[in-house]
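Q: Okay, here's the prediction I keep looking at, along with the sequence it came from:
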Amino acid sequence: MNNDIAEGKWKQLMGKAKAAWGELTDDDLVKAEGRADRLAGMIQERYGKTRDEAELEVRRFMEANRPRD
């Protein structure tokens, strides 16, 4: 899984991430810094998911929101 998203792209995606995972605060998303591993850890903690479940959700989110050519 690609762990990093360019800072500018992450700022654009933060609103979508907030919509997808409403229990995450704006501060949580800022702390994630676009890193998939950090975001998955936060989802795992807040939603009581397994690490694999959280990573799968993040991977799907990143794929659904990647730039299209």
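A: It's in. Only a predicted model underlies this, so the values are computations on that prediction, with no experimental measurement involved.

Q: drop to CA atoms for contacts and neighbour counts, all remaining ones
A: Will do.

Q: before we move on, which element is residue 60 in?
A: For residue 60, the enclosing helix or strand under DSSP states H and E is helix 51-64.

Q: got a list of contacts for that helix?
A: Counting by CA atoms under 8 Å, 6 or more residues apart in numbering, helix 51-64 makes contact with 1, 36-37, 39-41, 43-44, all of which sit outside it.

Q: Could you list the buried residues of that helix?
A: Applying a neighbour-count criterion of 16 or more other CA atoms under 10 Å, the buried positions in helix 51-64 are 51, 54-55, 57-59, 61-62.

Q: alright, now check it against this:
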Amino acid sequence: MGPIYYIVIALPCTVGAMTLAILHIYKHLLNYTEPTFQRYIVRIIFMVPVYALMSFLSLFLNKSAIYFNSIREM
């Protein structure tokens, strides 16, 4: 486990990034007018919550960081 002040700063940043990305994905899917472009846009935006969560878990659980880094790199 990393220092507590790193976790205190990283947690709201992770939650904020995930919230904004999921909201953005929801709005794209709600107004799905250009399927050929929006499919790729949604895939790219989906990388934000995955990367944020895996990075936070790597910080929080140092012993298992190699597994989270592997998931993040896929």
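A: Perfect, I can see it now. Model, not experiment: these values are computed from the prediction.

Q: Superposed, what's their TM-score?
A: Both chains were compared after superposition, and using TM-score structural alignment, normalised by the length of the first structure their TM-score is 0.34; 35 aligned residues with a CA RMSD of 3.1 Å.

Q: returning to what we had before: closest to residue 19 of the first structure out of the buried residues of helix 51-64 of the first structure?
A: When these are ranked by distance to residue 19 of the first structure (CA to CA), residue 61 comes first, at 11.2 Å.

Q: which element is residue 7 of the second structure on?
A: When elements are defined using DSSP H and E, residue 7 of the second structure is found to belong to helix 4-30.

Q: Mind giving me the packing neighbours of that helix?
A: The helices and strands touching helix 4-30 of the second structure, judged by 3 or more CA pairs under 8 Å, 6 or more residues apart in numbering; DSSP states H and E, are helix 35-60.

Q: and the helix or strand just after the helix it packs on, what does it pack onto?
A: The first helix or strand that comes after helix 35-60 of the second structure along the chain, using DSSP H and E, is helix 65-73. Applying 3+ CA pairs under 8 Å, 6+ apart, we find helix 65-73 of the second structure packed against helix 35-60.

Q: Report the angle between the helix it packs on and helix 4-30.
A: Here helix 35-60 of the second structure runs at 170 degrees with respect to helix 4-30, directions being taken by axes from the mean of the first three to the mean of the last three CA atoms, to 10 degrees.
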